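*Asks:* coords below, sequence missing:
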């Protein structure tokens, strides 16, 4: 453990001790526990009902500690001297019918380390409650608004979370994930975490729970260790959007809507023109719809860059992913 982390841990223990002699027994910060001094945002899109958590920190894999989400229920961000139990417990309290304010009060009531905690809870109705302990390392604070809350601790300046709130409010009308990312980018422009940056995460869930809970988390992006985590997070979100277009193109082909399919594939490839995966499956979709000449043209370019794709093409008919005649296959492999 480096000197700075040892200092943080020692400071945490000292803070706890100052809150009461019984606290040291109840809560001792260990080196392996996340000291997620950070900035984050919890937010909801009133039109779609989607809810999200976005977070960035100078801490490894912050996405494993701060964001907790459940479709149709709410989202929680727990940070500073992180109490990860606040995530699952907070969501459970919301499911019991508690408001975010009531849930937050219950979580903090028996937490003798509450003054070094920072936590925000938002429910599926857009109600939000946030707590910043008096002993969170400055600069620390939060702003709650309609359908969102921004919170930060150990920031370079006290302008970080106001900038986040302003950026989120000004981005109304854009998709929720992009709005959350814009808020975090605004935080970074104001200096962000005084220590710098290392990891980031963006999680989005549906507003209503479905009978297929494995699909209720629509976006789950993490950058665990990177010198520019928000830049990488933005790239990953762009990749996600590109593959949304690919999926839409595949669906359009299944429905015989070739014009729409070409539009969707075109949007995906425009976003990532050098992505061979997108080019390849675009071509296979065309081939399956009878446009073999156009498919072969795209495949020739793919094969030049990586001949393994040609071998993959030979394997698709046996599993039903490519349905063409022998003559057409020869054209596709040429």
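*Replies:* Sure, I can see it. Quick caveat, the model's predicted, so the values are computed rather than measured.

*Asks:* all contacts plus neighbour counts: C-alpha atoms, from now on.
*Replies:* OK.

*Asks:* show me where the stretch 151-300 of the chain has helices.
*Replies:* For the stretch 151-300 of the chain, the helices defined by DSSP state H, counting those that start in this stretch occupy 160-170, 176-189, 229-254, 258-271, 276-288, 292-305.

*Asks:* any idea of the angle the shortest one forms with helix 176-189?
*Replies:* The reference is to helix 160-170. Relative orientation of helix 160-170 versus helix 176-189 (axes from the mean of the first three to the mean of the last three C-alpha atoms, to 10 degrees): 150 degrees.

*Asks:* Mind giving me the packing neighbours of helix 160-170?
*Replies:* strand 141-145, strand 148-152, helix 176-189 (3 or more C-alpha pairs under 8 Å, 6 or more residues apart in numbering; DSSP states H and E).

*Asks:* Show me what counts as buried in the last one.
*Replies:* Of the residues in helix 176-189, those buried by neighbour count under the rule 16 or more other C-alpha atoms under 10 Å are 176-188.

*Asks:* so where do the strands sit in the stretch 1-150 of the chain?
*Replies:* Ranges of strands in the stretch 1-150 of the chain, per DSSP state E, counting those that start in this stretch, are 35-36, 38-44, 51-57, 67-70, 74-81, 117-123, 128-132, 141-145, 148-152.

*Asks:* and the last one, what does it pack onto?
*Replies:* For strand 148-152, the elements it packs on are strand 38-44, strand 117-123, strand 128-132, strand 141-145, helix 160-170, judged by 3+ C-alpha pairs under 8 Å, 6+ apart.

*Asks:* With the first one instead?
*Replies:* Contact here means 3+ C-alpha pairs under 8 Å, 6+ apart; on that basis strand 35-36 packs against strand 74-81.

*Asks:* Also compute the angle for the strand it packs on relative to strand 51-57, please.
*Replies:* 20 degrees.

*Asks:* in strand 74-81, what counts as buried?
*Replies:* Within strand 74-81, the residues scored as buried using 16+ other C-alpha under 10 Å are 74, 75, 76, 77, 78, 79, 80, 81.

*Asks:* Equivalent analysis for stretch 46-54, please.
*Replies:* In stretch 46-54, counting by 16+ other C-alpha under 10 Å, buried: 49, 50, 51, 52, 53, 54.

*Asks:* likewise stretch 185-203?
*Replies:* 185-188, 190-194, 196-203.

*Asks:* this is the other structure I want to compare:
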């Protein structure tokens, strides 16, 4: 019921994820990223605790395959879990349990992993990764959306999508982009619309956190 793409930008070290599902509020359970550490998607029959646990293992020095193996060793139901990881060196890892739903598959690329379950076709995951990696967009967010668009054009999930999210971390401890569509008949369209609103303000909000004395105005009445 979910497909996702987790990536690391080799030039900047930023991490990002785009994810969509027929279930509501998918990003709140399944998208996990930590600046300077890594990015994780936890999906299929989701255990949201796996994401922070893998990130903690990465932060403690494990690489992506070791961190995933370490966390899954303590998971009671690994056969129900689908988990993807990219670490700070761009190494990747993926686990698709035997009870992953419907048509399920994954593809590992350079600094990236795409995976999904209950897919319309396995080609969806190939197009998800290729749509991102061949995008010429300047921002990671737009490249992630290009991957999402390509996956939908290839058929997406077996059923209708209802939620989506996009999470990006860069060089500050908080997400620089964290956009979610929790329930909609057009999650891609609404996520792209949220990005259009957020894009021109993204750096302003970063500056406000780093150095409010040089931050631009809020653009509200009384703010000079």
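*Replies:* Thanks, I have it. For clarity, every value in this text was computed on a predicted model and none was experimentally measured.

*Asks:* Onto which residues of structure 2 does stretch 227-238 of structure 1 map?
*Replies:* Mapped onto structure 2 using TM-score structural alignment, stretch 227-238 of structure 1 covers residues 185-196.

*Asks:* Revised request: answer the last question for stretch 136-150 of structure 1.
*Replies:* By TM-score structural alignment, stretch 136-150 of structure 1 lines up with residues 100-114 in structure 2.

*Asks:* Can you get me the start-to-end distance on the matching stretch?
*Replies:* End-to-end distance for stretch 100-114 of structure 2: 15 Å, by C-alpha to C-alpha, to the nearest Å.

*Asks:* Pull the residues that contact that stretch.
*Replies:* Applying C-alpha atoms under 8 Å, 6 or more residues apart in numbering, the contact partners of stretch 100-114 of structure 2 are 1, 3-10, 44-45, 79-82, 84-86, 90-94, 96, 115-122, 125-126, 128-129.

*Asks:* Going by neighbour count, which of the residues you listed are buried?
*Replies:* Among these, the ones that count as buried by 16+ other C-alpha under 10 Å are 1, 3-9, 44-45, 80-82, 84-86, 90-94, 96, 115-122, 125-126, 128-129.

*Asks:* Compare the helices and strands packed on helix 160-170 of structure 1 and give me the one nearest residue 313 of structure 1.
*Replies:* helix 176-189 (35.5 Å; C-alpha to C-alpha).

*Asks:* The closest one maps to which residues in structure 2?
*Replies:* Under TM-score structural alignment, the match for helix 176-189 of structure 1 is residues 140-153.

*Asks:* just to revisit the earlier point, out of the buried residues of stretch 46-54 of structure 1, which one sits closest to residue 238 of structure 1?
*Replies:* Nearest to residue 238 of structure 1 among the buried residues of stretch 46-54 of structure 1, with distances taken as C-alpha to C-alpha, is residue 54, at 15.6 Å.

*Asks:* Nearest to residue 258 of structure 1, out of the helices and strands packed on strand 148-152 of structure 1?
*Replies:* Once those are compared by C-alpha to C-alpha, strand 38-44 is nearest, at 35.1 Å.

*Asks:* In terms of secondary structure, what does the closest one contact?
*Replies:* Applying 3+ C-alpha pairs under 8 Å, 6+ apart, one finds that strand 38-44 of structure 1 makes contact with strand 51-57, strand 74-81, strand 117-123, strand 148-152, helix 176-189.

*Asks:* doesn't residue 218 make contact with residue 71 of structure 1?
*Replies:* No: counting by C-alpha atoms under 8 Å, residue 71 of structure 1 sits too far from residue 218 to count as a contact (9.7 Å).

*Asks:* More neighbours: which of the two?
*Replies:* Neighbour count, other C-alpha atoms under 10 Å: between residue 71 of structure 1 and residue 218, residue 71 has more, with 24 against 14.

*Asks:* Need the counterpart of that one in structure 2.
*Replies:* Residue 71 of structure 1 maps onto residue 35 in structure 2, with residues paired by TM-score structural alignment.

*Asks:* isn't residue 258 of structure 1 right up against residue 251?
*Replies:* No: with contact defined as C-alpha under 8 Å, residue 258 of structure 1 does not reach residue 251; the gap is 10.0 Å.

*Asks:* Alignment lookup: residue 68 of structure 2 to structure 1.
*Replies:* So residue 68 of structure 2 corresponds to residue 104, using TM-score structural alignment.

*Asks:* Pull the contacting residues for its match.
*Replies:* 90, 120, 121, 129, 130, 131.

*Asks:* ok, the first one - contacts?
*Replies:* Applying C-alpha under 8 Å, 6+ apart, we find residue 90 of structure 1 in contact with 76, 103, 104, 107, 121.

*Asks:* wait, doesn't residue 137 of structure 2 sit right on residue 143?
*Replies:* Yes: applying C-alpha under 8 Å, one finds residue 137 of structure 2 in contact with residue 143, separated by 5.7 Å.

*Asks:* follow-up on the earlier one: so which of the contacts of residue 90 of structure 1 comes closest to residue 3 of structure 1?
*Replies:* residue 76 (30.7 Å).
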